[in-house]
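Asker: need the 3D shape of this:
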Amino acid sequence: MAEILDVAKYFILLSEPNTKRNITHLKLQKLVYYAHAWNLALYQEPLFLDDIEAWVHGPVIPELYDAYREYGYTEIYYSNDLPGNTEDLMNNEIDIIEATWEMYGQYSGKYLENLTHLENPWINARQGQDYYDHGNNIIENQDIQEYYAARLQGDN
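Answerer: Model (predicted):
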C-alpha cells in the first residue's frame, strides 16, 4: 500500500509547470482523493491508509495538508527535496496515479473542488453541517468505493 506523500510527490512529478496541467495544493488534494477513489472502485482496496476528511473545499487528507499548506494557492514545482519517495511506489500504484492524472490533470483545483461537491461521498460526510462549516468528518472508504464502483457501471 502506498504512502500518501509518495502518491502526492508522483503527481507533482507528472505536472507541467506554468500550464493548466500544473499543480497547486488544492489540486493535489483532489487528485490524490480521486486516485484513491478509483483504486477502491477498481480493486476494492485503498491506495493509502490515511483518513480523508470532508472539508469545506472538498476532500482533504490532513497529513498531506500539513506537508503542503505553505504553498497556499501557488504552484508547486517538483524537487527531490519534497516529502515522499516516488521510488517506493508499486507499478499498480503508479498506473492508477497516471490514469488519474490523464483523467483530471487538465482541470484546476477549483474545478475539481466543485466536482467533488457534486458527488455523494463528500455530500454524505458533510450532512448536518452548514456549507461553510470547517468540519472534519471522515469520508468513509465504503461510501467512496460504492459511489465510484457505481460510476464504473454507469449507475451515477
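Asker: hey, let's count contacts and neighbours off CA atoms from now on
Answerer: Will do.
Asker: which helix in this structure has the most residues?
Answerer: helix 25-43 (DSSP state H).
Asker: what's the following helix or strand after that one?
Answerer: strand 53-55 (DSSP states H and E).
Asker: go ahead and confirm residue 13 touches residue 78.
Answerer: Yes. Residue 13 lies in contact with residue 78 (Cα atoms under 8 Å); the separation is 5.6 Å.
Asker: quick one: contacts for residue 118?
Answerer: Applying Cα atoms under 8 Å, 6 or more residues apart in numbering to residue 118 gives no contacts.
Asker: and this one, please, so the two structures can be compared:
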Amino acid sequence: MAYPTIAVANAFIEKAQQGFLPDLDPMKLQKLIFYAQSWHLRLYNEPLVDDFFAKWPYGPVIPSLYHEVKRYGSKPITNLISNVSWKGDDMVIVTPTIPHCDQKTTALIDKIIEVYGPLRGTQLSYLTHQEGTAWSETEKEGAVIPNDMLAKHIK
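Answerer: Reported below is the predicted structural model:
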C-alpha cells in the first residue's frame, strides 16, 4: 500500500525533530524519499509513496512535495506538513503520518537514514546524477521518472 507522500515526508521530519537526521532541508528530504521509494520498489515490488518523481536540474523531485516545503529554501524543515481537509461542513487540519505499527516501512526509513542521512542534500543530489541512475537515464528535463526505472537502477 502506497502512502501519501506527505506521510512519508513527515516520518523523515519526525526523525529530524528527534535528532536522528541532521540538516533536513527540502533538497535532502526529496532525495531521501527518492531513495526510500527506489529501495521499496526494489525490495517489495510496490511503491512506498503514491506520487511520482520528475527529472529536475538538481535531481529527482516530487513536484507536489516541492511546493509544500519550498518556503524553507535551503534551511532545515522544522515542522510537520499538514493540510486542510473538509469533513462534511467542517474544516479540519490533517497531518498525515505512517502508523507506528507498520514496522516494515519504519525499518526501511531507519535504514535510509542510516545509509544516506549523514549526507547533505547537495551530496545526495550529486549521487542521483551519477551515470546509470534513474535520473540520468531519464532523457527529458521535467519528465516523470517511471517507478520501474527507480527499482531497476538502485544499487
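Asker: and whatever residue of the second structure lines up with residue 110 of the first structure, what element?
Answerer: Using TM-score structural alignment, the equivalent of residue 110 of the first structure in the second structure is residue 122. In this structure, residue 122 of the second structure sits in helix 121-128 according to DSSP H and E.
Asker: pull the number of nearby residues for residue 7 of the first structure.
Answerer: 28 (other Cα atoms under 10 Å).
Asker: that older thread, average offset between the helix holding residue 122 of the second structure and the first structure?
Answerer: Superposing on the first structure and averaging over aligned pairs (mean Cα distance after the TM-score superposition for the first structure), helix 121-128 of the second structure comes out at 0.3 Å.
Asker: so what touches the next helix or strand after that helix?
Answerer: Later in the chain than helix 121-128 of the second structure, the nearest helix or strand by DSSP H and E is helix 134-137. Here helix 134-137 of the second structure makes contact (Cα under 8 Å, 6+ apart) with 55, 59-60, 128-131, 145, 149-150, 152-154.
Asker: and what of stretch 108-117 of the first structure?
Answerer: Contacts of stretch 108-117 of the first structure (Cα under 8 Å, 6+ apart): 20-21, 23-28, 30, 57-59, 104, 122-123.
Asker: of those residues, buried ones?
Answerer: 21, 23-28, 30, 57-59, 104, 122-123 (16 or more other Cα atoms under 10 Å).
Asker: any idea how far the alignment partner in the first structure of residue 144 of the second structure lies from residue 62 of the first structure?
Answerer: The equivalent of residue 144 of the second structure in the first structure is residue 138 (alignment by TM-score structural alignment). Distance, residue 138 of the first structure to residue 62 of the first structure, by Cα to Cα, to the nearest Å: 11 Å.
Asker: got it, and residue 110 of the first structure?
Answerer: Where residue 62 of the first structure is concerned, residue 110 of the first structure sits at a distance of 18 Å (Cα to Cα).
Asker: quick check, nearest of the buried ones among the contacts of stretch 108-117 of the first structure to residue 70 of the first structure?
Answerer: Distances from residue 70 of the first structure to these, taken as Cα to Cα, are shortest for residue 25 (8.9 Å).
Asker: and the residue nearest in space to the middle of the second structure, what is it in contact with?
Answerer: Against the mean C-alpha coordinate of the second structure, by Cα atoms, centre = their mean, the closest residue is residue 33 at 2.1 Å. Going by Cα under 8 Å, 6+ apart, residue 33 of the second structure touches 8-9.
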